[in-house]
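Asks: requesting a structural model of the entry that follows:
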Amino acid sequence: MSVTELLAPSSEAELSELVADHFARSAPLRITGGGTRTQNPGPGAALSLARLPGVVTYSPGEMTLVARAGTPLAEIMEMLAAEGQSLAFEPPDLRGISGSDGVPTIGGMVAANASGPRRLLAGACRDHLLGVRFVDGQGRILKNGGRVMKNVTGLDLSKLMAGAQGTLGVLTEVSMKTLPLPDRRATLAFPGVDAAAAVTIFSTALATPFEVSGAAWQDGTAFLRIEGLGPQLDYRSDRLLALFPGHRPELLDQPESDRLWRGLRDASAFAGSPAPLWRILCRPTEAPALSARLTALGGQLALDWGGGLIWYHGPGEVAQVRAIARHATLIRRGGLTGPAFPPETGPVAQISQGLRRRFDPAGILNPGLMDG
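Replies: Below you'll find the model as predicted:
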C-alpha cells in the first residue's frame, strides 16, 4: 500500500469496515481531516472524511447543532450567522500559516480542540461539545453524549476526543452548543508596550467583571476586546480606560476590531513564510520570561489568551525551543524534523498511553503523532 494513497469512505459503515480491516492487518492510517492544521508526516494511507459532510440537525431555539465530521466549517459558520448565532470559541482558520489549500472541517476542529481568542471568556471547543460519534481503532462505532445539553451524562468521552488529534478514534459526527453573536464589538489598543507590559495590562483587565473577550499582543501593541449590547459596551469601555491612566489607548471601531481579531485568530502575521512556527502554551505569568528567551533566538512572536498562548516564528532547533518552552507544538515545520507535539511525561503519559491502548490497541490511528 502506497503511503500516498487517499482513502475516502462515503458512509460511517464503510469507514468502520475500512478501519477494522486495517486493525486486522496492523496497517497504519493518517487521518487528514481537511488537511489544514498540524502537519502529519507519519506512515500509512491518508484517511479523509470529505465524503461524510452535512448538517444532521440544527435547532436555533435550543442552540444545538449536529453535523457530520466532514462538513466544511465555513458552511457551518454561515448557517449559524444567518440565525444570529456562532461557535463562541472562535475556531481559527490556519490555512494561511500552514500553506494548505484544504478545507477546514468541523471534525478537524474538534479533533484539534481548535479555539481562538474568545477562549478567554467562552472556553475552549471541548467546553461546547455535547456529544460525538466515532469509529475506534478496532472499527467499532461508538457514541457518547447527547444532542441537547440535558442529555450529557456519564463518562464524557467527547472531552477526550477533543484535542486527541485522531489518535483515539475517527470522528464521524459531532454535537455542538451554539450561542448568540455579540451585538457590538470594540477593541482598546495600547501601542508601544513590550510583552511584559502587555501581560500586566491583561492581568489587570481580566481581574475585572467587565468580560474581556480577547487579550492579545502583537508588534508592540496590546489589545483588549469587549463585546455586548451598546450601552453596556460603552460603560465597560469607559471603566477599562479608567484602569490605565498611564496609557493612551486607541478605541478601534467595530469593522477595524473585527479585522484585527480575525488576523489574530488565524495568526495571519506569520502567513506566507517558510520559517518554522510554534504554538506554545504556558501560564500567563511565565509569558514575559519565555518571550524574552524566545526572542533571543532571533525570531518574532505574538501573545494571545492573555499571555497563555505564544506564537513563535523563527530560528531554533526542536530541542532548543522545547528547552525554553516545554509545551511547544510545531505547527509549521519549515525544514525541522522531529515530533510536532511535545513529549508527555509522568502520570499524563501513563494515562494517555492507557487510553490509546483501550481505543486503538494496534496503534494504527495517526501513529507517532502525539508520542513526542
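Asks: rest of the way, CA atoms for contacts and neighbours
Replies: Fine.
Asks: all helices for the stretch 201-350 of the chain, in order.
Replies: Counting by DSSP state H, counting those that start in this stretch, one finds helices in the stretch 201-350 of the chain at the ranges 230-242, 254-265, 287-295, 318-324, 346-359.
Asks: swap in the stretch 1-150 of the chain?
Replies: Under DSSP H, counting those that start in this stretch, the stretch 1-150 of the chain gives helices at 12-25, 73-82, 95-98, 106-112, 119-122.
Asks: mind putting the helices of the stretch 201-350 of the chain into a markdown table with mean neighbour count and distance to R133?
Replies: Below are these laid out as a markdown table (neighbours: other Cα atoms under 10 Å; distance: least, Cα to Cα, whole Å):
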| stretch | mean neighbour count | distance to R133 |
| --- | --- | --- |
| helix 230-242 | 14 | 40 |
| helix 254-265 | 16 | 28 |
| helix 287-295 | 18 | 37 |
| helix 318-324 | 15 | 35 |
| helix 346-359 | 14 | 14 |
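Asks: which of the ones you listed sits closest to V56?
Replies: Closest to V56 of the helices of the stretch 201-350 of the chain, according to Cα to Cα: helix 346-359, at 25.7 Å.
Asks: which residues touch that closest one?
Replies: 136-138, 167-169, 363 (Cα atoms under 8 Å, 6 or more residues apart in numbering).
Asks: quick check: A186 touching D253?
Replies: Yes - contact criterion Cα atoms under 8 Å: A186 and D253 qualify, at 5.7 Å.
Asks: out of the helices of the stretch 201-350 of the chain, nearest to A205?
Replies: Minimum separation from A205 across the helices of the stretch 201-350 of the chain (Cα to Cα) falls at helix 230-242, 6.8 Å.
Asks: packing partners for the closest one?
Replies: strand 184-191, strand 221-228 (3 or more Cα pairs under 8 Å, 6 or more residues apart in numbering; DSSP states H and E).
Asks: if we use 10 Å, what do you get?
Replies: Packing partners of helix 230-242 (3 or more Cα pairs under 10 Å, 6 or more residues apart in numbering; DSSP states H and E): strand 184-191, helix 195-206, strand 212-218, strand 221-228, strand 250-252.
Asks: here is a second sequence; please produce its structure as well for comparison:
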Amino acid sequence: MTPTSEEELSEIIAGSNGPLRIKGGGTRPIGKTDGADLSLAGMSGITLYEPGALTIVAKAGTPVAEIEAKLAKENQRLAFEPMDHRALLGTKGEPTIGGVVSANVSGPRRISVGACRDFMLGIQMVDGAGNIVKNGGRVMKNVTGYDLVKLMTGAYGTLGVLTEVSMKVLPDVAAQAMLVLDGLDDTQAVAAMSAALSSPYEVTGVAHDPQKAKTLFRLEGFPDSIAYRAEALTKHLAKFGAAETIDDTENVKMAWADIRDVRGFAGQDGDVWRISAKPSDTPGLVAKVGAKAVQYDWGGGLIWALTDTGRDIRGSLGEFDGHATLIRGDAVPTFHPEPARLASISAGLREKFDPRGILNPGLMN
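Replies: Below is the predicted model:
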C-alpha cells in the first residue's frame, strides 16, 4: 500500500484489519515487526522552504538527498548530520526525512548542535485510529499537554504515521579541518576527547578508532577561525601527543561521512550494536563486550560494536547507565529492555495513540 495523501492514508489505517509495517525509503530495516507494508514513498515533496526563517517543511516520503540539495543552494544544511545506513546494512533505496525523524537519526555533530529532535518544529501524522493530527508549527515555542513533535521523533512509527515534518535548518560552514592524535588507547582517547569538548574551541566532532589508534577532532567555520582554533587546540591537547592538522575540507568531509555512516563495518560479517553510555564508562563497557571491532563517536558517548552473529551482548554489559540497540542482526530483541516504570508509560502512550496495536507492532517492545 502506497497512499498519496493524508486522507488516503487515514482511510487505510482506519479500515485496516491487521498490523501494518511502516516503511519509508527501505534503507533501515531495523527490528522485527509483522504486517502488511505501508509505504510513505507516495507522499513526497518539499511544501515550504523559507531560507530567511531557517525553516523547511517536507512530506515524510521526501528523500533526504532532495532536501539537502535544496538547502545547499542557499548555503544551508541539516546541522544534525543524519546518518545514511545503506553501507552498514547493505540496503538500497533512498533515505527519507520521515524515516530520519521517526528514528531520531543524528550524526557526529550531535555533541555540538543537538539531535534531530532538537530541530523539530512541527509534525502532521495519522494515528492508529485513522485520525489526522497536527502539532507544533514553524517556530520554536512552548506547549502544554503532549509535545507530539518530540514524542513522535524517535517513536519508530509505533504511535502514528508521520506525513509531514517542519524543521529548523542552519547555515552551512565555509570550511572544515580536523586534528588527528595517534597511538592513544581507549581510556586515553576518551580523556582527550573530553578535554577537547570542554575547551572553548568549538569542536563539532570527536571520534576514536581503536583499530587504527587514531583520535579525531573536527573544527568548522571560517578558515581564519579554524586556523586559530586548531593551533590553540593542539596546545590544549599537547599532553596526549603531537596532533596532526588536516585542513583539506573535502577530505575532512569524506572522513567524517565514513564515521557518521560507520562504513568501516560495511561488508564485514557479524552483528552491529549501537551502545549509548557515559563517556567515562565506555572503555570499560568495550572491554566487557569482546567485540571484533569498535568505533567511538560523540566524544566516547556512543560506541559502535561489531560482534559475532547471534550474541546478546547485554548480558556481558550488565547494568549500566545507558542502552544497547541491535542495529544489524535479528537473533535478539532490537531495543534495550526499558525499566518497569518507563515501560508502563510507553505502553500507556501506545494504548492512547494506537489502541488496536496495529502500527509496527512489537517493534520497540
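Asks: any idea what the TM-score is?
Replies: Remark: TM-score between the superposed chains equals 0.95 [TM-score structural alignment, normalised by the length of structure 2]; 357 aligned residues with a Cα RMSD of 1.4 Å.
Asks: center of structure 2 - which residue?
Replies: V105 (2.1 Å; Cα atoms, centre = their mean).
Asks: separation between the counterpart of L306 of structure 2 in structure 1 and L240 of structure 1?
Replies: Matched by TM-score structural alignment, L306 of structure 2 corresponds to H313 in structure 1. Distance, H313 of structure 1 to L240 of structure 1, using Cα to Cα, to the nearest Å: 31 Å.
Asks: repeat for G84 of structure 1
Replies: From G84 of structure 1 to L240 of structure 1 the distance is 27 Å (Cα to Cα).
Asks: what of S98 of structure 1?
Replies: Between S98 of structure 1 and L240 of structure 1 the computed distance is 36 Å (Cα to Cα).
Asks: just P361 of structure 1 next, same as before
Replies: 53 Å.
Asks: then F202 of structure 1?
Replies: Counting by Cα to Cα, the separation of F202 of structure 1 from L240 of structure 1 is 11 Å.
Asks: what range in structure 2 does stretch 185-202 of structure 1 sit on?
Replies: Mapped onto structure 2 using TM-score structural alignment, stretch 185-202 of structure 1 covers residues 176-193.
Asks: kindly report the same for stretch 45-53 of structure 1.
Replies: Stretch 45-53 of structure 1 maps onto residues 36-44 of structure 2, going by TM-score structural alignment.
Asks: before we move on, back to that, so what's the equivalent of the residue nearest to the centre of structure 2 over in structure 1 closest to, chain neighbours aside?
Replies: Structural alignment (TM-score structural alignment) places V105 of structure 2 against A114 in structure 1. Closest residue to A114 of structure 1 apart from its sequence neighbours, by Cα to Cα, 6 or more residues apart in numbering: P91 at 5.5 Å.
Asks: counterpart of the one you found in structure 2?
Replies: In structure 2, P91 of structure 1 lines up with P82, judged by TM-score structural alignment.
Asks: same check on R262 of structure 1?
Replies: By TM-score structural alignment, R262 of structure 1 lines up with A257.
Asks: for that match, give me its contacts.
Replies: By Cα atoms under 10 Å, 6 or more residues apart in numbering, the contact list for A257 of structure 2 reads 81-84, 107-108, 251, 263.
Asks: what about D269 of structure 2, neighbour count?
Replies: 12 (other Cα atoms under 10 Å).
Asks: next one: it from L89 of structure 2, what distance?
Replies: Computed as Cα to Cα, the D269 of structure 2 to L89 of structure 2 distance reads 11 Å.
Asks: likewise for G264 of structure 2?
Replies: G264 of structure 2 sits 12 Å away from L89 of structure 2, going by Cα to Cα.
Asks: need the strands for the stretch 1-150 of structure 1, in chain order.
Replies: 6-7, 29-31, 45-47, 55-59, 64-68, 85-86, 129-135, 141-145 (DSSP state E, counting those that start in this stretch).
Asks: need the ones you listed in JSON lines (columns: mean neighbour count and distance to E344 of structure 1).
Replies: Output for the strands of the stretch 1-150 of structure 1, formatted as JSON lines (neighbours: other Cα under 10 Å; distance: least, Cα to Cα, whole Å):
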{"stretch": "strand 6-7", "mean neighbour count": "17", "distance to E344 of structure 1": "30"}
{"stretch": "strand 29-31", "mean neighbour count": "25", "distance to E344 of structure 1": "21"}
{"stretch": "strand 45-47", "mean neighbour count": "21", "distance to E344 of structure 1": "25"}
{"stretch": "strand 55-59", "mean neighbour count": "15", "distance to E344 of structure 1": "36"}
{"stretch": "strand 64-68", "mean neighbour count": "23", "distance to E344 of structure 1": "31"}
{"stretch": "strand 85-86", "mean neighbour count": "20", "distance to E344 of structure 1": "34"}
{"stretch": "strand 129-135", "mean neighbour count": "26", "distance to E344 of structure 1": "24"}
{"stretch": "strand 141-145", "mean neighbour count": "18", "distance to E344 of structure 1": "26"}
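Asks: looking at those, spot the one closest to V174 of structure 1.
Replies: strand 129-135 (4.5 Å).
Asks: residue range for the closest one in structure 2?
Replies: Counting by TM-score structural alignment, strand 129-135 of structure 1 falls onto residues 120-126 of structure 2.
Asks: compared with structure 1, how much does the matching stretch deviate?
Replies: Compared with structure 1 after the fit, stretch 120-126 of structure 2 shows a mean deviation of 0.3 Å (mean Cα distance after the TM-score superposition for structure 1).
Asks: neighbours of the alignment partner in structure 2 of E173 of structure 1, how many?
Replies: When structure 2 is aligned by TM-score structural alignment, E173 of structure 1 is paired with E164. A total of 24 residues lie near E164 of structure 2 under the criterion other Cα under 10 Å.
Asks: residues in contact with E164 of structure 2?
Replies: 6, 43-47, 57-62, 97-98, 122-125, 134.
Asks: next one: the equivalent of E211 of structure 1 over in structure 2 from A196 of structure 2, what distance?
Replies: Counting by TM-score structural alignment, E211 of structure 1 corresponds to E202 in structure 2. Here E202 of structure 2 is placed at a distance of 9 Å from A196 of structure 2 (Cα to Cα).
Asks: any shared contact partners between those two?
Replies: By Cα under 10 Å, 6+ apart, the residues touching both E202 of structure 2 and A196 are 218, 233.
Asks: if anything else comes up later, I'll come back, but that's it for now.
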